[in-house]
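Need coordinates for the below:
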Amino acid sequence: MFEKITALELTPFFISFKLASITTVILLIISLFLAWKLSQTRSRYKPIFEAITALPIVLPPSVLGFYILFTLSFHSPIGQFFRDVFGIKLVFNFTGLVVASCFYSLPFMVQPLQSGFEALPKNMLEASYIAGKSKLSTLFRVALPNIKPSMMTAVVITFAHTVGEFGVVLMVGGSIPNQTKTASVAIYEMVEIMNYQGAHLYSGIMVFISFCVLLLVYIFNRNQNSHLGGLS
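The predicted model follows:
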């Protein structure tokens, strides 16, 4: 067993983890402000923005992947702009995977954060505003320290979801060794050539990693709840 793991090609896992790490950091920065805005606004257009944010959850990966691929390709104004101005190619490379993953995993970061913000006592935020703190200061000094379980859940689920991406990753990045061939794509290719032993090994590692990630979330949230219960 250990000989098989030693001989295993680990590059797809490194690409998956690198992609998930970069995507999670980018989405955390973006989603903090987006989730905060959604949680605080009373606009009648709020459901529209929430629906747009959650759209990747219900859209088939093939549909989402197709539109992202078209948008980032040279056939679209956006793809042409990045090629002509910055000399950047946004499809079939790692950069394109990051962009696609940010779209695909956005709701998994936004929704837990928004729920955490909306669960905060209103008087806590109002007291901050009365004390003269700005909305930005209230976000970072009052709101964020009090939604640690929600933030942990958002970060971990986004990371795990990105690691397991397949359809969008395959359409936008293809399967270029050492560049865009992630672990999920590698498993798909092994099944195609009927290398079930390799597919079992890769899949087993992914199941183990996913379980450990979720276990950490539940342990962290349980400890946080126990701590809050002790304070009360």
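
Going by C-alpha atoms from here, please, whenever you check contacts or count neighbours.
Will do.

Okay, and the nearest residue to residue 35 once chain neighbours are set aside sits in which element?
In space, and not counting its chain neighbours, residue 35 is closest to residue 114: 4.6 Å by Cα to Cα, 6 or more residues apart in numbering. Element membership for residue 114 (DSSP states H and E) is helix 94-118.

ditto for residue 20
Residue 20 belongs to helix 11-40, assigned by DSSP H and E.

which helices and strands sit right next to that helix?
helix 94-118, helix 148-163, helix 183-192 (3 or more Cα pairs under 8 Å, 6 or more residues apart in numbering; DSSP states H and E).

rewinding a little: quick one: work out the angle between the helix holding residue 114 and helix 148-163.
Per axes from the mean of the first three to the mean of the last three Cα atoms, to 10 degrees, the angle that helix 94-118 makes with helix 148-163 is 160 degrees.

got the angle for helix 94-118 vs helix 11-40?
Orientation check (the same axes, to 10 degrees): helix 94-118 against helix 11-40 gives 40 degrees.

Can you verify my assumption that residue 92 contacts residue 169?
No. Contact criterion Cα atoms under 8 Å: residue 92 and residue 169 do not qualify, at 9.3 Å.

what residues are shared contacts of these two?
Each of residue 180 lies in contact with both residue 92 and residue 169 under the rule Cα atoms under 8 Å, 6 or more residues apart in numbering.

structure for this one too, so we can compare:
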Amino acid sequence: MFSLDFMRDNFTFILSALPITLLITFLSLIFSMLLGGVLAWVIIRDLPYVKYLVRVFISFGRSIPMLVMLYFVFYVWPWLANGLFGGPQDTPFSYKLSPLVAAVAAFSVVFSAYFAETFRSAWNAVEKGQREAAWSIGLTGFTQFRRIIFPQAAVSALPNYTSVLIDLIKDTSLVYTITVVDVMAKANIAAARGFHYVEAYCIVLIIYIALCLVLTRILRHTEVYLSNRWKSHAAKVVPSHSFWGKKYVQK
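Next comes the predicted model:
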């Protein structure tokens, strides 16, 4: 029978693992964005030969299921690396990663592919004529990026960025399968005490819905703010003390 008392008594216990979920999300977000930025840069610069390797990597990252990647990094990688590189005493555990590190590594590989596509599409959304106009008035490549391209690309990227971030948060519910004690792991521990699995998973559902709604709302407000900020400067010359930096001519 469904027990509200169980939910009341165990909500705090399950919620106590939320910092682990947030830590994995934060670290994975940082590393996947950095790697995704590099991958997007290679494609945008159209570097010969390297761009083909990057495209293969992106296709790989977007094709493999998250659970399979977690298992690969945590269980398969130690044996594979030991066979390729050898190890202390030739044991299959010399390259074994901790559950937390394995989770972050797996998420970083998979989601870097999604962020690479997000960044690339945001870059392409900025009209080529604006970059040409920036060159014509003497702006360097970095200055163009900081004052003209990035403000517009950020607005274009935010919807896809929000979607990828929400997917990342939701996929963290899988890390308990490699022994990370997260929200799902705590829910299973609590549920096993009296076989209240329905109630325990309802608590997890509430936590994830609340977390995703808060982040979605924050990013939505950020998108609206940046969009309005950019539009207010789009038809005029921006002074050097403005939000976006020094003067430039906007088409």
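
What does the superposition give as a TM-score?
TM-score of the superposed chains, computed with TM-score structural alignment, normalised by the length of structure 1, equals 0.73; 223 aligned residues with a Cα RMSD of 3.8 Å.

By how much does the helix or strand just after the helix holding residue 20 of structure 1 deviate from structure 2 on average?
Using DSSP H and E, the helix or strand that follows helix 11-40 of structure 1 towards the C-terminus is helix 46-58. Superposing on structure 2 places helix 46-58 of structure 1 at an average distance of 3.9 Å from its equivalents, by mean Cα distance after the TM-score superposition for structure 1.

Quick one: list the elements packing against helix 46-58 of structure 1.
Counting by 3+ Cα pairs under 8 Å, 6+ apart, helix 46-58 of structure 1 packs on helix 94-118.

what stretch of structure 2 lies opposite the helix it packs on in the alignment?
Alignment of helix 94-118 of structure 1 against structure 2: residues 100-124, by TM-score structural alignment.

Chain neighbours aside, what residue packs nearest to residue 107 of structure 1?
residue 54 (5.1 Å).

ok, that neighbour to residue 118 of structure 1 distance?
When distance is defined by Cα to Cα, to the nearest Å, residue 54 of structure 1 is 17 Å away from residue 118 of structure 1.

what's the answer for residue 105 of structure 1, then?
When residue 105 of structure 1 is compared with residue 118 of structure 1 (using Cα to Cα), they lie 21 Å apart.

And residue 26 of structure 1, by the same measure?
22 Å.

residues touching the residue most central in space within structure 1, list them.
Nearest to the geometric centre of structure 1 sits residue 158, at 3.3 Å (Cα atoms, centre = their mean). Residues in contact with residue 158 of structure 1 (Cα under 8 Å, 6+ apart) are 20, 24, 105, 106, 108, 109.

swap the cut-off to 6 Å and go again
Residues counted as contacts of residue 158 of structure 1 (Cα atoms under 6 Å, 6 or more residues apart in numbering) are 108, 109.

Can I get the helices and strands packed on helix 11-40 of structure 1 in a markdown table including distance to residue 209 of structure 1?
Shown next, in a markdown table, are these (distance: least, Cα to Cα, whole Å):
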| stretch | distance to residue 209 of structure 1 |
| --- | --- |
| helix 94-118 | 18 |
| helix 148-163 | 9 |
| helix 183-192 | 12 |
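
Between those helices, which one is closest to residue 129 of structure 1.
Of all the helices and strands packed on helix 11-40 of structure 1, it is helix 94-118 that lies closest to residue 129 of structure 1, at 15.5 Å by Cα to Cα.

counting contacts, what elements does that closest one pack onto?
If you count contacts as 3 or more Cα pairs under 6 Å, 6 or more residues apart in numbering; DSSP states H and E, helix 94-118 of structure 1 packs onto helix 11-40, helix 46-58, helix 148-163.

and the angle for the helix or strand following the second one with helix 94-118?
I take that to be helix 46-58 of structure 1. Using DSSP H and E, the helix or strand that follows helix 46-58 of structure 1 in sequence is helix 61-72. With the same axes, to 10 degrees applied, the angle from helix 61-72 of structure 1 to helix 94-118 works out at 120 degrees.

what about helix 61-72 of structure 1, how far off from structure 2?
Its matched residues in structure 2 lie on average 3.5 Å from helix 61-72 of structure 1 after superposition (mean Cα distance after the TM-score superposition for structure 1).

who touches that helix?
By Cα under 6 Å, 6+ apart, helix 61-72 of structure 1 touches 79, 90, 167, 168, 171, 172.

Give me the subset of the residues you listed lying in helices.
79, 167, 168, 171, 172 (DSSP state H).

Ranking the helices and strands packed on helix 94-118 of structure 1 by mean neighbour count, which comes first?
Greatest average neighbour count among these goes to helix 148-163 (a mean of 22), per mean count of other Cα atoms under 10 Å.

tell me the average deviation of it from structure 2 after fitting.
Mean for helix 148-163 of structure 1 is 3.7 Å (mean Cα distance after the TM-score superposition for structure 1).

what does stretch 200-214 of structure 1 give?
Averaged out, stretch 200-214 of structure 1 is 1.3 Å away (mean Cα distance after the TM-score superposition for structure 1).

residue range for that stretch in structure 2?
Against structure 2, stretch 200-214 of structure 1 falls on residues 202-216 (TM-score structural alignment).

Buried residues in the matching stretch, which are they?
203, 204, 207, 208, 211, 212, 216 (16 or more other Cα atoms under 10 Å).

could you dump those residues to a markdown table with secondary structure?
Below are the buried residues of stretch 202-216 of structure 2 laid out as a markdown table (DSSP: H, G, I helix; E, B strand; the rest coil):
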| residue | secondary structure |
| --- | --- |
| 203 | helix |
| 204 | helix |
| 207 | helix |
| 208 | helix |
| 211 | helix |
| 212 | helix |
| 216 | helix |
